[in-house]
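J.: When you get a sec, could you give me coordinates for this:
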Amino acid sequence: MKRILLTGGGTGGHIMPLLAVAEKLPKDLEILILGSNIKNIVFPYKNVLAGKWRRYFSLKNFVDILKGPLGILQALWHVFWFMPDVCFGKGGYASLPGVLACWLYQIPIIIHESDAVPGIANRFLAFFANKVCVSFEQVKKSFPKKKVVFTGNPVRRQILQGRIFQKDKPVVLVLGGSQGAQYINEVISAILPYLLKRARVVHQCGPGKTSNITLPDYEQYEFIENIEDFYATADVVVSRAGANSLAEIASLKKPAILIPLPGSSFEHQRENAYVFAKNNAAIVIEQENLGPYLLRDKIFKLLDEPLTAQKMGEHAYDLNPANAAEKIVLEIKSLF
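T.: Below is the predicted model:
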């Protein structure tokens, strides 16, 4: 039986795409997921230490310098006993130990870059990889031409199988990322009386960030665990511009208003968002320009112009089709 090592983790943004790829791998493959902060998943997994380098002063940088080499030693041990035929690295600091261990064992490597701007880890790991899969066409120029292939960003099967709720109003889904976004929460609170006259609002506020507002047609959650039904039902999505959120929005052809996270690494959220905006696949509002009434008017525009909203969703789908996981699996198979 052939074996594959999937490596990444650290945050949900790197774990979820690994799971999306794992779901599409042939059933006769033996799978091991190796990374950091991985828990409660259905596939076999091992955690190793991983050092994260922060681009600002932090005492944690000094601790993480030690974690890196120790994590590589742990990965060498796990990889030795599993000995995969191929390694798939999702990028991010948590993929470094597994990818480097596989390179030392001369195992073929394929990595994936989710964002419009490559991260530090993938810039480094591209030297060791046989193939580099990317989610944005323009990021191809950042990697060796003979290695790079556009696949899109993989989305979990669960996300694509949501059920549409019965509704008597349009639904606006507000997502601030897995940790929530206090500024977006405050703006939404300010325009709720206007929105609720026209729509039902489902709001992911973030851990500890829900308010005491109780109104008909307003639902707030710290984190929406099974978000697929809300995605399926939503008429408009208001979201940050992380790669996974964009892939989910695009795969479901949802019209979206994107508010990039200021100061994200290499401004990747801003770059991601403007790729969508330039292709008429989303509306972008910079957080510094995010006034309550501007957001209200943009939401109403999409509700009032269903044809515009539909075309926006279709343009988004063109940027990240729903079969990205299948495309990555084909590239993985080519290395066996």
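J.: Could you use CA atoms for every contact and neighbour count after this?
T.: Will do.
J.: Tally up the residues packed near the spatially closest residue to Val155 that is not a sequence neighbour, please.
T.: Spatial nearest neighbour of Val155, excluding adjacent residues (Cα to Cα, 6 or more residues apart in numbering): Ala20 at 5.4 Å. For Ala20, the count of nearby residues is 20 (other Cα atoms under 10 Å).
J.: shouldn't Ala20 be in contact with Arg157?
T.: Yes - in this structure Ala20 lies within contact range of Arg157 using Cα atoms under 8 Å: 6.7 Å.
J.: quick one: the strands in the stretch 1-150 of the chain?
T.: For the stretch 1-150 of the chain, the strands defined by DSSP state E, counting those that start in this stretch cover 3-9, 30-36, 45-47, 86-89, 109-113, 131-134, 148-150.
J.: before we move on, back to that, list the contacts of the residue nearest to Val155.
T.: Pro154, Val155, Arg156, Arg157, Ala325 (Cα atoms under 8 Å, 6 or more residues apart in numbering).
J.: Let's compare: structure for the following, please.
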Amino acid sequence: MTKKIVFTGGGSAGHVTPNLALIDHLKKDWDIHYIGSKTGIEKDLVEAQNINYYGISSGKLRRYFDLKNFKDPFKVLGGVMQAYFIIKKIKPTVIFSKGGFVSVPVVIAGWLNRIPVYIHESDITPGLANRIAMKFASKLFVTFEEAANHFPKEKVVHTGAPIRDKLLSGRKQVGLEFLGFKSSKPVLLMMGGSLGAKKINDVLRSSLNDLLKKFQVVHLCGKGHLAPEMEGLEGYRQFEYLNEELPDVLAASTIILSRAGSNAIFEFLALKKPMILIPLPLRSSRGDQILNAKSFKQKGFCEILDDDTLSEDQLIKTIEKVYHDRYEYIDRMNAAPNTTNGIEKILKLITK
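T.: As a prediction, this is how the structure comes out:
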């Protein structure tokens, strides 16, 4: 009898890519299905992998007043009903949720169908979707050990992050050739996320005159944030995002400047890349990235800069410090517990 699994999670790439990392390992032996929103980023990412995809109605879970808050609960209820009948038809062995608002109706529908539901939380504190969904879960997997304090003890298991295999097989020389960079000069990689990080983009670009004296800079600036006037600047390459080339570019990078999303920073940790983290500020987040960054700082893996007070001088000095002390950061990363076997632990628990 073929084992079947339903994945869910969406709203951002961070709620999808860990699922795809697990799916790569399950393709041979499992019949895989994915339930997500009708138009979210997860639809394109999942369908590109030729996986059975089902779109359902999903209302957004907001922490602020909005007139849509009055009608979105009905969308969630509609999504529960749609997911219920999809799951009843598939009859999966297990459901795996990575969070995001679309996952709530799927988790509830799985529970109603008496299917074991496993949830993975990337951050130290659970998002609103997982706070609701955890009541219906059989097990809760967490990336940060500190996250266990926010879940029922009898359900929580510390697994670490599911790291994509292909990220661990990047080739430095291939990355340098793709970028047109020299091997004799260090590479600074700036990643602002799929939507970009305008403040960091602006400060980085205004610092380039100084930075390019010591570094080559590859800048993943987000969709719609390219600066055409900077094309052709020696030692500087900019892209909205990278996909197939990313593992090689990561391998070619000496240090990384980034937001502090959990999936990304654990990938940098697995690759032993010293980091400067600029977490999303409270005005535009629930503070999860601030906690993620503080945890890494306490362990000696990174330095932190404040988005609100970020300046050219501060950015340049911190980049130079992290580069100068890069081997100390790498030594602390090497001494940390194994950070690349999150997939192995999760798969063992699922297949058990």
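J.: Superposed, what's their TM-score?
T.: After superposition, the two chains reach a TM-score of 0.94 (TM-score structural alignment, normalised by the length of structure 1), with 332 aligned residues with a Cα RMSD of 1.6 Å.
J.: before we move on, the earlier item: buried among the contacts of Ala20 of structure 1? Need that as a selection in PyMOL.
T.: To isolate the buried members of the contacts of Ala20 of structure 1 in PyMOL, using 16 or more other Cα atoms under 10 Å:
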select buried, resi 154+155+156+157+325
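J.: among the contacts of Ala20 of structure 1, which recur in structure 2?
T.: Contacts from the contacts of Ala20 of structure 1 that recur in structure 2, judged by both residues aligned by TM-score structural alignment, their matches' Cα atoms under 8 Å, are Pro154, Val155, Arg156, Arg157, Ala325.
J.: Output the contacting helices and strands for the lengthiest helix in structure 1.
T.: In structure 1, taking DSSP state H as the definition, the longest helix is helix 59-82. In terms of contacts (3 or more Cα pairs under 8 Å, 6 or more residues apart in numbering; DSSP states H and E), helix 59-82 of structure 1 is packed against helix 96-104.
J.: Mean deviation, the helix it packs on versus structure 2?
T.: Its matched residues in structure 2 lie on average 1.0 Å from helix 96-104 of structure 1 after superposition (mean Cα distance after the TM-score superposition for structure 1).
J.: residues in structure 2 aligned with that helix?
T.: Counting by TM-score structural alignment, helix 96-104 of structure 1 pairs with residues 104-112 of structure 2.
J.: Throw the kept ones among the contacts of Ala20 of structure 1 into CSV and include secondary structure and distance to Phe136 of structure 1, thanks.
T.: Below are these laid out as CSV (DSSP: H, G, I helix; E, B strand; the rest coil; distance: Cα to Cα, whole Å):
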residue, secondary structure, distance to Phe136 of structure 1
Pro154, coil, 12
Val155, coil, 15
Arg156, coil, 19
Arg157, helix, 21
Ala325, helix, 14
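J.: Okay, helices next: where are they in the stretch 101-250 of structure 1?
T.: 120-125, 182-198, 228-233, 243-251 (DSSP state H, counting those that start in this stretch).
J.: Mind checking those helices for the one nearest to Lys39 of structure 1?
T.: helix 243-251 (18.9 Å; Cα to Cα).
J.: residues contacting the corresponding residue of structure 2 for Gln138 of structure 1?
T.: When structure 2 is aligned by TM-score structural alignment, Gln138 of structure 1 is paired with Glu146. By Cα under 8 Å, 6+ apart, Glu146 of structure 2 lies in contact with Ile124.
J.: what about Glu146 of structure 2, distance to Ser295 of structure 2?
T.: The gap separating Glu146 of structure 2 from Ser295 of structure 2 is 9 Å, by Cα to Cα, to the nearest Å.
J.: Check Ala133 of structure 2 too.
T.: Taking Cα to Cα, one finds Ala133 of structure 2 at 25 Å from Ser295 of structure 2.
J.: neighbour count winner among the two?
T.: The residue with more neighbours, out of Ala133 of structure 2 and Ser295 and counting by other Cα under 10 Å, is Ala133; that gives 24 against 16.
J.: ok, how many other residues are close to the residue lying closest to the more buried one once chain neighbours are set aside?
T.: Nearest-residue entry for Ala133 of structure 2: Val104, 5.7 Å, with adjacent residues in sequence omitted and distances by Cα to Cα, 6+ apart. Neighbour count for Val104 of structure 2, taken as other Cα under 10 Å: 29.
J.: Glu314 of structure 1 too?
T.: Glu314 of structure 1, neighbours per other Cα under 10 Å, totals 20.
J.: Likewise for Gly79 of structure 2?
T.: Look at Gly79 of structure 2: counted by other Cα under 10 Å, it has 25 neighbours.
J.: for the longest helix of structure 1, which positions count as buried?
T.: So for helix 59-82 of structure 1, counting by 16+ other Cα under 10 Å, buried means 61, 64, 67-68, 70-76, 78-79.
J.: how close does the residue lying farthest from the centre of structure 1 get to Ala75 of structure 1?
T.: Distance from the C-alpha centroid of structure 1, by Cα atoms, centre = their mean, peaks at Lys197 (32.1 Å). Separation of Lys197 of structure 1 from Ala75 of structure 1 (Cα to Cα): 55 Å.
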